[in-house]
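Peer 1: Give the three-dimensional model of this entry:
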Amino acid sequence: MKIDKFVLAIVLTIGVAYFFPMFGEEEHGIPLDRIASIGISLIFFFYGLKLSLRQLVSGLKNWKLHLLIQLSTFLIFPLLVIMVYPFFQGETTESVWLAFLFLAALPSTVSSSVVMVSLAKGNMPAAIFNASISGLIGIVITPLWVGVFLQQSSVEYSLGDIYLKLLVEILLPVILGLFLQKYLGRYALKYSAYLTWFDKSVILLIIYKSFAESFMEGVFTRVKGIDLVLIGLGVGLLFFVMYALTGYLSRVLNFNREDQITAQFCGTKKSLVHGTVFSKVLFPEPIALGIMLLPLMLFHAFQILIISFIATEAAGRSRN
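Peer 2: Sure, this is the predicted structure:
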């Protein structure tokens, strides 16, 4: 199997942030925060341009499949993480737990879900519908899950301010993109590959800024090597539990093979794009974004590796 190039780019970006963290400082003169904010808005503007309302409407018919995927994404995932909260005591471990809660509350990824479902011969229209609608639902649901914990802590957290920022930076660009879709939508589809490169560049910029600040503040000096191993094991365990659970529920609901593949692939994915941009909006300054993004980036690499293997195997079985 080929190693995903974007995962390698993330690793390289973290390395650059470690050796050259000074470029992330405001005093250095490069307005990375402003550039990232503009980039976030453009990402979701292009998302609106490519969002097909016709596919969304036609996809409403298979409601049991959609309900399972969205409940897996936004309810079962976070509840699994909340169940283990009593085992995370102390400032550092609570931050790690919050990073896992943030990961669990994120929407599903769009592109890789659809690609993997297509490779495994699953239900493509349902995958497109759920991957698209998940990002819109996440704008509302993800801040609620994160806010449940932060509002009980000493960190200042205002849901009203958060939703205002999400409205301005994310939701309005999506609406503008939908409004201009009939004029510019064909260009967004034509140059989709370039827009994907743009999306990834903005994500890498935010990752660099987050980790540069964390390295400058010595955040990772409080995280031991064994803790990093445990985080990696936790990411793998969370994925496999969700994969098994969505498979079991699919069989209980008597889904056919195509729908079961779609439920398991879409219901276990988490979006690095949404996670990276949401982290910039959701978390107040005292919280180290490097720690918040660490489980998500590990999960991103893990889900690509495992699902690509499973999809290839499923495609082989369907041919036979």
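Peer 1: use CA for all of it now, contacts and neighbours both
Peer 2: Fine.
Peer 1: tell me the contacts of residue 69?
Peer 2: Residues near residue 69 by Cα atoms under 8 Å, 6 or more residues apart in numbering: 130, 263-264, 266-267.
Peer 1: Next, find the distance separating residue 278 from residue 293.
Peer 2: Between residue 278 and residue 293 the distance, using Cα to Cα, to the nearest Å, works out to 10 Å.
Peer 1: give me the number of residues near the nearest residue to residue 39 once chain neighbours are set aside?
Peer 2: Sequence neighbours aside, residue 202 is the residue nearest to residue 39 in space, at 5.9 Å (criterion: Cα to Cα, 6 or more residues apart in numbering). Neighbourhood size, residue 202 [other Cα atoms under 10 Å]: 22.
Peer 1: now for the host helix or strand of residue 202, which elements pack on it?
Peer 2: Take DSSP states H and E as the rule and residue 202 turns out to sit in helix 192-216. Contact here means 3 or more Cα pairs under 8 Å, 6 or more residues apart in numbering; DSSP states H and E; on that basis helix 192-216 packs against helix 5-19, helix 32-50, helix 272-282, helix 289-319.
Peer 1: Second input sequence below; structure requested for side-by-side comparison:
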Amino acid sequence: MKRLDPFLMCLIGAVLLASFLPCPTIWQPWLSRLTSLLIMLMFFFQGAKLHRRALLDSVKNWRLQGTTLLITFLVFPLLGIGLYGLSHQLSATGFLGPELWAGMLFLCCLPSTIQSSIALTSMARGNVPAAICAATVSNILGIFITPLLCGLFFDHSSSGGSGLQTILNVAEELLLPFILGQCMQRWVGPIVHRHKFLISCSDRGSIIVLVYSAFSTAVLQGLWHRIPVILLVGVGVADAIVLALALGITYLLGRMMRQNIEDDITLQFCGSKKALTSGVTMASVIFPTSAGIIVLPLMIYHQLQLFVCTVIARHYARRPQLDHEAGPPQ
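Peer 2: The predicted model follows:
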């Protein structure tokens, strides 16, 4: 059995620390400024690291790339709406309550994750270059599409402003540093590629601080008094249903498109996953007063997708090696 992701364990530690030692209210403005600075720094490094050639190559396999984006930003939101409507048919308030349902719908609006999508595609011997392109383009477009979808799903008071204002806020905090990193790639890029471990620590460290900040605010607002254990189990069940449907839909679409198995793997992993990093950062901008509760479904979904997709990737990896996969003879 795959051991727990150390990054996820750090996130759980941040949640526990915030639960028992939340940041005092008087220090929260300073913590908020720190997290904003760390987020901007993280996206600056992402811009400096990403080669422009990867963006240009993303348009070559338009069927695979287009289908992945369609699942991420259309099929997933429809799944969320369908599950939401079904739950409200069974119960007047739904079995999760309004805040956790907001988190579920927000989860469905997010882009695909980058690192684990690529790693699992590689483990399963899928089309890794296509996975890099699909996940990268999904995250860049998500800066615009996710706030727009949130503006459609949530009223202005719950999402911190109008749809246009939300996009501007996200663009200022995420896209602008990314573009600046792209502009300075010539000078900063080599440094980022030489010190990948330090940059990875910086990225993950900023998310851990952000999770602590978000949950500190939520705990001071009575998070654990408002969400009993039974609701957390309900979130896990809802996440499992969404993940199972996404994996099934991506598999069937791949078969219907008559792709090779490598492209099927890429579609399944890139199309079924949701980005924890982008999700937590966007939640802090879109839902400044309730990010802690909003990201709970995402954190549970993150671990579910890692465990389930790792099992699937190992299954794919055991298939016979074909001649076209083996590469040119030595």
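Peer 1: Quick check: TM-score for this pair?
Peer 2: Once the chains are laid over each other, their TM-score by TM-score structural alignment, normalised by the length of structure 1 reads 0.94; 316 aligned residues with a Cα RMSD of 1.8 Å.
Peer 1: on that earlier part again, onto which residues of structure 2 does the helix holding residue 202 of structure 1 map?
Peer 2: Residues 196-220 of structure 2 are matched to helix 192-216 of structure 1 when aligned by TM-score structural alignment.
Peer 1: quick one on the thing from earlier: narrow the contacts of residue 69 of structure 1 to those in helices?
Peer 2: Residues of those located in helices (DSSP state H): 130, 263-264, 266.
Peer 1: related to what we said a few turns ago, which residues are in contact with the residue nearest to residue 39 of structure 1?
Peer 2: Contacts were defined as Cα under 8 Å, 6+ apart; by that measure residue 202 of structure 1 touches 36, 39-40.
Peer 1: And for residue 311 of structure 2?
Peer 2: By Cα under 8 Å, 6+ apart, the contact list for residue 311 of structure 2 is empty.
Peer 1: ok now the longest helix seen in structure 2, how far from the chain's centre?
Peer 2: For structure 2, the longest helix by residue count, based on DSSP H, is helix 229-256. Using Cα atoms, centre = their mean, to the nearest Å, we find the averaged C-alpha position of helix 229-256 of structure 2 to lie 15 Å away from the chain's own average C-alpha position.
Peer 1: By how much does it deviate from structure 1 on average?
Peer 2: Averaged over the aligned pairs, helix 229-256 of structure 2 sits 0.8 Å from structure 1 after superposition, using mean Cα distance after the TM-score superposition for structure 1.
Peer 1: What sits closest to the residue nearest in space to the middle of structure 2 if chain neighbours are left out?
Peer 2: Relative to the mean C-alpha position of structure 2, the nearest C-alpha, by Cα atoms, centre = their mean, is the one of residue 275, at 1.1 Å. Ranked by Cα to Cα, 6+ apart and with sequence neighbours excluded, the top spatial neighbour of residue 275 of structure 2 is residue 113, at 3.8 Å.
Peer 1: Who are the contact partners of residue 230 of structure 2?
Peer 2: Residue 230 of structure 2 makes no contacts at all, as judged by Cα under 8 Å, 6+ apart.
Peer 1: Show me what it aligns to in structure 1.
Peer 2: The equivalent of residue 230 of structure 2 in structure 1 is residue 226 (alignment by TM-score structural alignment).
Peer 1: Next one: that match from residue 232 of structure 1, what distance?
Peer 2: As defined by Cα to Cα, residue 226 of structure 1 lies at a distance of 10 Å from residue 232 of structure 1.
Peer 1: coming back round to it: show me the contacts for the residue mapped onto the residue nearest to the centre of structure 2 from structure 1.
Peer 2: Using TM-score structural alignment as the criterion, the counterpart of residue 275 of structure 2 in structure 1 is residue 271. Contact analysis of residue 271 of structure 1 by Cα under 8 Å, 6+ apart lists 106-110, 300.
Peer 1: Around the counterpart of residue 316 of structure 1 in structure 2, count how many other residues there are.
Peer 2: Aligned by TM-score structural alignment, residue 316 of structure 1 pairs with residue 318 of structure 2. Residue 318 of structure 2: 10 surrounding residues under other Cα under 10 Å.
Peer 1: Mind putting the helices and strands packed on helix 192-216 of structure 1 into CSV with distance to residue 206 of structure 1?
Peer 2: CSV is the format used below for those (distance: least, Cα to Cα, whole Å):
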stretch, distance to residue 206 of structure 1
helix 5-19, 10
helix 32-50, 6
helix 272-282, 7
helix 289-319, 10
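Peer 1: Residue 88 of structure 1 is nearest to which of the ones you listed?
Peer 2: Residue 88 of structure 1 lies closest, by Cα to Cα, to one member of these: helix 289-319, at 14.8 Å.
Peer 1: burial of residue 176 of structure 1, as a residue count?
Peer 2: Around residue 176 of structure 1 sit 15 other residues, with neighbours defined as other Cα under 10 Å.
Peer 1: I should have written residue 250 of structure 1 there, sorry.
Peer 2: Residue 250 of structure 1 sits with 23 neighbouring residues when counted by other Cα under 10 Å.
Peer 1: residues in contact with the equivalent of it over in structure 2?
Peer 2: Residue-level alignment of residue 250 of structure 1 against structure 2, with TM-score structural alignment as criterion, gives residue 254. For residue 254 of structure 2, the contact set (Cα under 8 Å, 6+ apart) comprises 263-264, 267-268.
Peer 1: All set, thanks.
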